[in-house]
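**Student:** quick check, what structure comes out for this input:
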Amino acid sequence: MFYRTHNCGELTKKDLGKKVVLSGWIKNIRNLGSLCFLDLRDFFGIIQLFFSKKFIIKNKQDHIELGKEFLIQVEGEVVKRKSKNKKIPTGEIEILVSKLEILNFSLSPPFLIEEKTDGDEETRMKYRYLDIRRNSIKNNLILRHNISLEIRNYLSNNGFLEIETPILINETPEGARSFVVPYRNHKGLFYSLHQSPQLFKQLLMIGGIDKYFQIVKCFRDEDARSDRQIEFTQIDCEMSFVDMNDVLNFFEKFIKHLFKKIKNIQLEPFRCIPYTKSIQCYGTNSPDLRFEMEFIELNDFFLKKGIFSFQKEKLTIGIKVPNFAHYTCDKINSILKGIKELKINEKEIFWIKFLPNKKFFSSQKELFNNENCKIILQYFKAVPGDLLFIIHGKRKETREKMSKIRLEMTKILNVKNTKIYKPIWIIDLPLLEWNEKSKKFKSFHHPFTSPVKEDLHFLDEEKKENIENIRANSYELIINGVEIGGGSIRIHNKKIQKSIFKHLGYSEKEIEYEFGFFNKALEYGAPPHGGIAFGLDRLLAILEGNENIKNFIAFPKNNSGRDLMINTPSTLKNEKLKELNLK
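**Tutor:** This next block holds a predicted model:
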């Protein structure tokens, strides 16, 4: 090969004496007296070079010395390295250079291309092509390739057919905001970038496809976060003639296979709990089970024990935080005030410290006297060193606030072990939820989710008191507090689908305009079917114990939805706007 006979990561002691040609970027330069040492890096690894300072470098400009990230080609002999480096595979050998040619010069990099770089996220995203040279980002992209390959192999071997679906579709009224694309040939007409292949994968099932999958880009015009991007990748799957148990059983095996194959981790059997229990015990439908601290409901307990202060409140709950009683009162109050969006006043939350000497201290001595404290500590099964938090208020808000406190405590206690994985299926999520702003119901997920069979009769009732109690035949996979995937058994009956649309407030005309093609398809023997979609970016982040999915995307957007490298989104010239009939 013209540019190299070997790569920088493959040479070892067995290659001693070989004449080799290598190409790569200069990682480090060390001038030691009459000798010069370089670390040469390519995609495969790093190797040390050395040569005399009197050495003539081909293509070297008189006023430019060799610098970091210069691209060079060298010829030389593999020799024993005197000062061995056991941290790299090539650490026992080095290259005695006989010829060096500069293939390309480089500016001084804006940040250190090292694992512990000095570059902030904004700078690294602006120069993402340099950031990719760092092992951490490069290895993440290799992991992404490997897991994508394993996904395709596993699903293909289990009868799934990979099928591409359209990206340019009509805007759908359900879900997040869509990105729209003007069509030049028809003034006033627009495409929408799909948020998911939902309807098309259902149409494939109606078309007789038994199992479908696709590793697909999706687009949502929403606020970006560390665990969310406006364009993201889904592992999208659908199966015919299945119920919820069929889907959960297969995809539990699928996830276990990926963890075992990619990380050699044997996951424990997945827990499975209803949505209502998850909210009751953890205040969220994405519980992190790597630690305890389940909510303890106290309404009945306080009433029974004659502690009447909370009777008028709708809900009183508590949690037990281990190894936290040594924190000072000021420190505890400071932590509570520092939790974002908590908005708790002193009349809503109380705490009791059970000190190591078996004494206790309450933040509200008037309310929790010594006798009451003893009763509460016994009820919580507290041990010396525990701190109890008790909060009361409106049901939904109280659980949400306690959930935030629970998560904050885990951060401080540093109990989120990234090498432990606790998967859980959340099932029976709500079908519909009331939107106070629009004064109508909206789908908890999407309007094509089937209700559980036992709740179907609620759809036919004239009164709507029970509509919010209808459970969806749906499921979400949570691992370590992060939603990795979600799906449902779909509606395959036109009558039920039409009923859902009506409960969502659509008129007959709107149903026909928005979903007429789909309703028509349901009339042609639509089979029972269901599926799931996993977030590939999130799955990768969980596998590596990293909360920022941007580290697993080659060219991500920042938290404002901008690509700092190519400076997009950007404005269009007037000529282009006129061509698109936008001006």
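**Student:** rest of the way, CA atoms for contacts and neighbours
**Tutor:** Fine.
**Student:** Leu504 reaches Lys442, doesn't it?
**Tutor:** Yes: proximity of Leu504 to Lys442 meets the contact threshold set by Cα atoms under 8 Å, at 5.7 Å.
**Student:** please identify which of these two sits among more neighbours.
**Tutor:** Lys442 (21 against 18; other Cα atoms under 10 Å).
**Student:** residue contacts, the more buried one?
**Tutor:** Glu174, Leu432, Glu433, Trp434, Asn435, Leu504 (Cα atoms under 8 Å, 6 or more residues apart in numbering).
**Student:** give me that answer again for 7 Å
**Tutor:** Lys442 makes contacts with Leu432, Glu433, Trp434, Asn435, Leu504, as judged by Cα atoms under 7 Å, 6 or more residues apart in numbering.
**Student:** alongside the first, I'd like the structure of this one:
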Amino acid sequence: MRSDYCGALGTANIDETVTLCGWVDRRRDHGGVIFLDLRDRAGIVQVVFDPDTEEHFRRADSVRSEYVLRVTGRVRARTEATVNPAMATGQIEVLGKELEVLNSAATPPFQLDEYTNVGEDVRLQYRYMDLRRPEMQNRLILRARVTTAVRNFLDAEGFLDIETPILTRATPEGARDYLVPSRTHPGHFFALPQSPQLFKQLLMVSGFDRYYQIAKCFRDEDLRADRQPEFTQIDIEASFLEEADIMALCERMVRELFSTVLQVELGAFPSMAWSEAMERFGSDKPDLRIPLELVSVDDLMQQVDFKVFRGPADDPQGRVAALRVPGGAGISRKEIDDYTRFVSIYGARGLAWIKVNDLAAGVGGLQSPILKFMPEAVVAEMMQRLGASDGDIIFFGADRRAVVNEALGALRIKVGHDQGLVSDDWAPLWVVDFPMFEDDGKGGLTPLHHPFTAPACSPEELVANPAAALSRAYDMVLNGTELGGGSLRIHQRDMQEAVFRILGIEQVEAEEKFGFLLQALQYGAPPHGGLAFGLDRLVMLMTGAQSIRDVIAFPKTQTAHCVLTDAPGEVNEQQLRDLSIRLRQTRETPDSP
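**Tutor:** Have a look, this model is predicted:
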């Protein structure tokens, strides 16, 4: 039906007769000559119709935006005065000879260009129109190039693309499962996989020592800008490799990916222990483009009587930390109040601050309501430790360690962006040496990653002091976003059972939920490990999109609703009976008199 893509034409095609198919991006009538900008996924080309082709000129005059056309014409060079350097095809145009209207179109619900400011719900309701916009087309084209590059790399490294089940058994992996009722087993349910974790481990036991899959995963959890109920992972697993081997392979893959797709050469991938990342940045995925760091001042605050600082400083579970912002003394009191409200989102009960106006003048050159609670010697030592200079502002967090880290870590990001302190570089990082467990808030422990992560100690050492155990896990971080997380896995039954016991999963429950895995570990399971990259997050970063919804063809909203198809929806009574399901009716509260 067509000979070429619109956006693929160039000066090499001059004097060729071409047939194009696409949508009318814009129509212009210039004194009896009609110009049509014809668009397809490759780009836009200008087509010119003049009255010499009377029938086709009349058709060109009748078409409107988003009509679907088939056009035949001759490629010619534009005059020097009409060359459009903003268009990839701006040096040529097509002199139209024939025009066929393949379909008409209603008026679009919004403008189909990068300047559209329509709400996201409208864009998602008419997603098939939104996806016609060049910005969206380019993002999905880049996504396809990413998956192709990943497949090519892993295929060349001897990995096999193996599919794992979508209908599986519910297992605890940190989020709620999407459950699927079974018609043939009334009262029983499948679960959609949160990840292919257990199946890829079983593939290692099966002898497929290098596996990968671009896998759909599902988690029924509250959504954020970088979360969706269904998402895509680049899932990798290999046997007989150590952490350093897997990290080196994945780092090389990401380097090649950025070089091939974006022509970007990533710099060094430094490694940083989890404890250092939390101490310096308050986050296990620090954005190294921002030159701000948290500094602990607990020892200094133990010398003051100010209870707000002294209490957390004396508490083994507490922390007092400072965040110095160079040149931030110009931040207004209103902005400080806004930052105070911001950190309250993360549980902080306030935000103390000191402005450094004249460091040489001692305490008299500082401005803050908290200075009256601090001895001059403590203030002087603190200024020296923080490397304070005239014109700086210093923010303080004092609370439980987790609250301080999260609040000041988030403030560091926000202030960095507000003050224009973010560099334009790409800043990759490996975070390693994660704790094996964290406090679940109920007096027990929960895995920081998942319960199949291998600890960096023996089963006996793990049982003796589980809270102090480190795991053999590693996360790849880029510009403050976790691209992927992985670990070496537990490959021996006694270690896996020890982890289950620490998590409060006793033998009977372990056999019920994970008996197939425990049994497989008895039959010569090799040492193995892997890593899963979030494809949606990766493409979001590479395209500069603000949300993963902008790099997924048909995403859900933040309430897990598909505006386009109005899913989830109701089903009829017969379908429910087939599944042996009876809906509980919500009792309406009577109106009060």
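**Student:** mind checking the TM-score on these two?
**Tutor:** Once superposed, chain against chain, the TM-score is 0.92 (TM-score structural alignment, normalised by the length of structure 1); 570 aligned residues with a Cα RMSD of 2.4 Å.
**Student:** circling back to that earlier point, which PyMOL command selects the buried ones in the contacts of Lys442 of structure 1?
**Tutor:** The PyMOL command for the buried members of those (criterion: 16 or more other Cα atoms under 10 Å) is given here:
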select buried, resi 432+433+504
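**Student:** ok, Ile352 of structure 1 - how many residues close by?
**Tutor:** 22.
**Student:** swap in the one 4 residues further on?
**Tutor:** The number of residues packed near Pro356 of structure 1 is 14, by other Cα under 10 Å.
**Student:** same thing with the one 4 residues further on?
**Tutor:** By the criterion of other Cα under 10 Å, Phe360 of structure 1 has 19 neighbours.
**Student:** I'd say Phe452 of structure 2 and Arg489 touch.
**Tutor:** Yes: between Phe452 of structure 2 and Arg489 there is a contact at 5.6 Å, judged by Cα atoms under 7 Å.
**Student:** which one's more surrounded, these two?
**Tutor:** Arg489 (25 against 20).
**Student:** ok, the more buried one - contacts?
**Tutor:** Contacts of Arg489 of structure 2 by Cα under 7 Å, 6+ apart are Phe452, Thr453, Ala454, His528, Gly529.
**Student:** just the element for Ala554 of structure 1, please.
**Tutor:** Per DSSP states H and E: Ala554 of structure 1 is located in neither a helix nor a strand.
**Student:** what is the burial count for the residue nearest to Gly561 of structure 1 when sequence neighbours are not counted?
**Tutor:** Spatially, and ignoring its direct neighbours in sequence, Gly561 of structure 1 is nearest to Ala224 (6.0 Å; Cα to Cα, 6 or more residues apart in numbering). Neighbourhood size, Ala224 of structure 1 [other Cα under 10 Å]: 17.
**Student:** show me what contacts Ala224 of structure 1?
**Tutor:** Ile230, Asn559, Ser560, Gly561.
**Student:** kindly present those residues as TSV, with separate columns for neighbour count.
**Tutor:** Shown next, in TSV, are these (neighbours: other Cα atoms under 10 Å):
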residue	neighbour count
Ile230	22
Asn559	16
Ser560	12
Gly561	18
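**Student:** in the longest helix anywhere in structure 2, what's buried?
**Tutor:** As assigned by DSSP state H, the longest helix anywhere in structure 2 is helix 134-156. Neighbour counts using 16+ other Cα under 10 Å place 134-140, 142-143, 146-147, 149-151, 153-154 of helix 134-156 of structure 2 among the buried residues.
**Student:** now whichever residue in structure 2 pairs up with Pro447 of structure 1. Nearest residue, chain neighbours left out?
**Tutor:** Using TM-score structural alignment, the partner of Pro447 of structure 1 in structure 2 is Pro451. Ranked by Cα to Cα, 6+ apart and with sequence neighbours excluded, the top spatial neighbour of Pro451 of structure 2 is Val499, at 6.8 Å.
**Student:** what does Pro312 of structure 2 give?
**Tutor:** According to Cα to Cα, 6+ apart, the nearest residue to Pro312 of structure 2 is Gly318 (4.5 Å).
**Student:** ok, the one you found - contacts?
**Tutor:** Pro312, Asp399, Arg400, Arg401.
**Student:** got the residues you listed as CSV, with distance to Ile413 of structure 2 and neighbour count columns?
**Tutor:** Converted to CSV, the contacts of Gly318 of structure 2 look like this (distance: Cα to Cα, whole Å; neighbours: other Cα atoms under 10 Å):
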residue, distance to Ile413 of structure 2, neighbour count
Pro312, 24, 21
Asp399, 19, 24
Arg400, 20, 19
Arg401, 18, 22
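**Student:** biggest separation within the residues you listed, which pair?
**Tutor:** Spatial extent of those (Cα to Cα) is set by the pair Pro312 and Arg401 at 8.4 Å.
**Student:** overlap in contacts of the two?
**Tutor:** Gly318, Arg319.
**Student:** quick check: the counterpart of Glu341 of structure 1 in structure 2 vs Leu411 of structure 2, distance?
**Tutor:** Counting by TM-score structural alignment, Glu341 of structure 1 lines up with Ile345 in structure 2. Ile345 of structure 2 is 11 Å from Leu411 of structure 2, where distance means Cα to Cα, to the nearest Å.
**Student:** which one's more surrounded, the two?
**Tutor:** Higher neighbour count among Ile345 of structure 2 and Leu411: Leu411, with 20 against 12, using other Cα under 10 Å.
**Student:** what about Arg27 of structure 2, how many residues nearby?
**Tutor:** With other Cα under 10 Å as criterion, Arg27 of structure 2 counts 20.
**Student:** the residue lying closest to it once chain neighbours are set aside: what secondary structure?
**Tutor:** Closest residue in space to Arg27 of structure 2, ignoring its immediate chain neighbours: Leu36 at 4.7 Å, by Cα to Cα, 6+ apart. Following DSSP: H, G, I helix; E, B strand; the rest coil, Leu36 of structure 2 is assigned to strand.
**Student:** just the helices from the stretch 351-500 of structure 2, written as ranges.
**Tutor:** Under the criterion DSSP state H, counting those that start in this stretch, the stretch 351-500 of structure 2 contains helices at 376-386, 401-418, 459-464, 493-502.
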